[in-house]
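> pasting the sequence and the predicted model now:
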Amino acid sequence: MNYWLMKSEPQTYSISDLDRDRTTIWDGVRNYQARNYLRQMQVGDLAFFYHSNATPPGIVGLMRVVTPEVIDPTQFDSSSPYYDPKSDSHSPRWYTVKVEFVKVFPRFISLPTLKQKFSPEELGVVKQGNRLSVMPVTEAIAQRILALAQ
């Protein structure tokens, strides 16, 4: 099993939305490095749900990958903000995963707290200028995050 951190703006899609929906396709990722990370995910991998562009931003909960290698349907929808006219159904450019809700953490872990507890080499989200919406997390770091969340 691998661990990941996946960002979403809570006004767009929050941990509460995932709790309500139970599962969702993590669509709309339009960065090639983040897409490549999504393509590495496997069934059972766990991902920290990070609320970005919030006051303050931080890790709010946990989700699990239930279906890997999902073709992101928003790339073909011309009315979607994630539409990609260069992508076609025979050669899609954007892939994602389907995730399921696991839990909301008892303790919210704010970005300032993450910066105090982890170096940029340990946890990419604390690196200044890091804009990736999906990133890997080592098991050792994941265990430390899980302990902070309790």
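Perfect, thanks for sending it.
> hey, let's count contacts and neighbours off CA atoms from now on
OK.
> what segments of this structure are helices?
When assigned using DSSP state H, the helices of the chain occupy the ranges 15-21, 32-40, 111-117, 139-149.
> want to try a markdown table for these, with mean neighbour count as columns?
Shown next, in a markdown table, are the helices of the chain (neighbours: other C-alpha atoms under 10 Å):
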| stretch | mean neighbour count |
| --- | --- |
| helix 15-21 | 16 |
| helix 32-40 | 17 |
| helix 111-117 | 14 |
| helix 139-149 | 14 |
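> closest to residue 1 out of the ones you listed?
Nearest to residue 1, of all the helices of the chain, is helix 139-149, at 8.8 Å by C-alpha to C-alpha.
> touching that closest one from outside, list them.
Helix 139-149 has contacts (C-alpha atoms under 8 Å, 6 or more residues apart in numbering) with 2, 3, 105, 106, 107, 108, 109, 122, 123.
> at 7 Å what do you get?
Defining contact as C-alpha atoms under 7 Å, 6 or more residues apart in numbering, one finds that helix 139-149 is touched by 3, 105, 106, 107, 108, 109, 122.
> adding another structure so you can compare the two:
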Amino acid sequence: MNYWLFKSETTTWSWDQQVAKGDAGEEWDGVRNYQARNFMREMAVGDLGFFYHSQKDREIVGIVEVIAEAHPDSTTEDERWECVDIKAVKPVKTPITLDDIKAEPRLSEMVLVRNSRLSVQPVRPEEWQIICEMAGVSD
């Protein structure tokens, strides 16, 4: 299993909206960055990810699961763009802010710290465990 982080602005797509989709989940569409798209191409059904509110809040608020592998993004006719489908698994007990992550020395090499603009990014297993502990959840 691999781990990921999915970023969304609350005004575009929030954790509450993701939860409301239930087991049917939702396409993680609209990504127009080649590196983020390529990460989605690497995802497998069952992979887990953090749901991160970007911009104002800048915090991990939940855990999601990949429920469909990369397929054409339904929001464009351009064949270059693909997306995965994800569903909400559970909220974190304690939201983990970007400042919390930056303050934890063991997370200093995390992609979120080094390239915070990337909307879809990998999370190493050891980073996943540290953040789950900080957030009061088990995966």
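Arrived safely. What you see is a predicted model, and the numbers here were worked out from it, not measured in a lab.
> re earlier: looking at the helices of structure 1, which is nearest to residue 46 of structure 1?
When those are compared by C-alpha to C-alpha, helix 139-149 sits nearest residue 46 of structure 1, at 9.4 Å.
> quick check: the gap between the equivalent of residue 125 of structure 2 over in structure 1 and residue 5 of structure 1.
In structure 1, residue 125 of structure 2 lines up with residue 139, judged by TM-score structural alignment. Residue 139 of structure 1 sits 12 Å away from residue 5 of structure 1, going by C-alpha to C-alpha, to the nearest Å.
> likewise for residue 127 of structure 1?
Distance from residue 127 of structure 1 to residue 5 of structure 1, counting by C-alpha to C-alpha: 13 Å.
> how much does the longest strand that structure 1 contains stray from structure 2?
Ranked by residue count under DSSP state E, the longest strand found in structure 1 is strand 95-110. Averaged over the aligned pairs, strand 95-110 of structure 1 sits 0.6 Å from structure 2 after superposition, using mean C-alpha distance after the TM-score superposition for structure 1.
> read off where that strand ends up in structure 2.
Strand 95-110 of structure 1 maps onto residues 82-97 of structure 2, going by TM-score structural alignment.
> what residues does that stretch touch?
18-19, 22-29, 37, 40, 58-73, 135-137.
> how about a cut-off of 6 Å?
Contact with stretch 82-97 of structure 2 is made by 19, 23, 25-29, 58-73, 135-137, as judged by C-alpha atoms under 6 Å, 6 or more residues apart in numbering.
> restricted to strands, list those residues.
26-27, 59-72.
> quick one on the thing from earlier: which of residue 127 and residue 5 of structure 1 has more neighbours?
Using other C-alpha atoms under 10 Å as the criterion, residue 127 of structure 1 and residue 5 rank with residue 5 on top: 22 against 14.
> contacting residues around the more buried one?
47, 48, 134, 135.
> neighbours of the third one, how many?
It refers to residue 134 of structure 1. For residue 134 of structure 1, using other C-alpha under 10 Å, the count is 25.
> gap between the closest residue to it other than its chain neighbours and residue 135 of structure 1?
In space, and not counting its chain neighbours, residue 134 of structure 1 is closest to residue 6: 4.6 Å by C-alpha to C-alpha, 6 or more residues apart in numbering. Distance, residue 6 of structure 1 to residue 135 of structure 1, by C-alpha to C-alpha: 7 Å.
> dump the residue contacts of the spatially most distant residue from the centre of structure 2.
Largest separation from the mean C-alpha position in structure 2: residue 77, at 24.2 Å (C-alpha atoms, centre = their mean). Residue 77 of structure 2 sits next to no residue when contact means C-alpha under 6 Å, 6+ apart.
> tell me which residues in stretch 112-119 of structure 2 are buried?
Buried residues in stretch 112-119 of structure 2, counted by 16 or more other C-alpha atoms under 10 Å: 112, 118, 119.
> next step: these restricted to strands.
Among the buried residues of stretch 112-119 of structure 2, no member falls in strands (DSSP E).
> which of these sits closest to residue 10 of structure 2?
Closest to residue 10 of structure 2, out of all of those and judged by C-alpha to C-alpha, is residue 119, at 13.3 Å.
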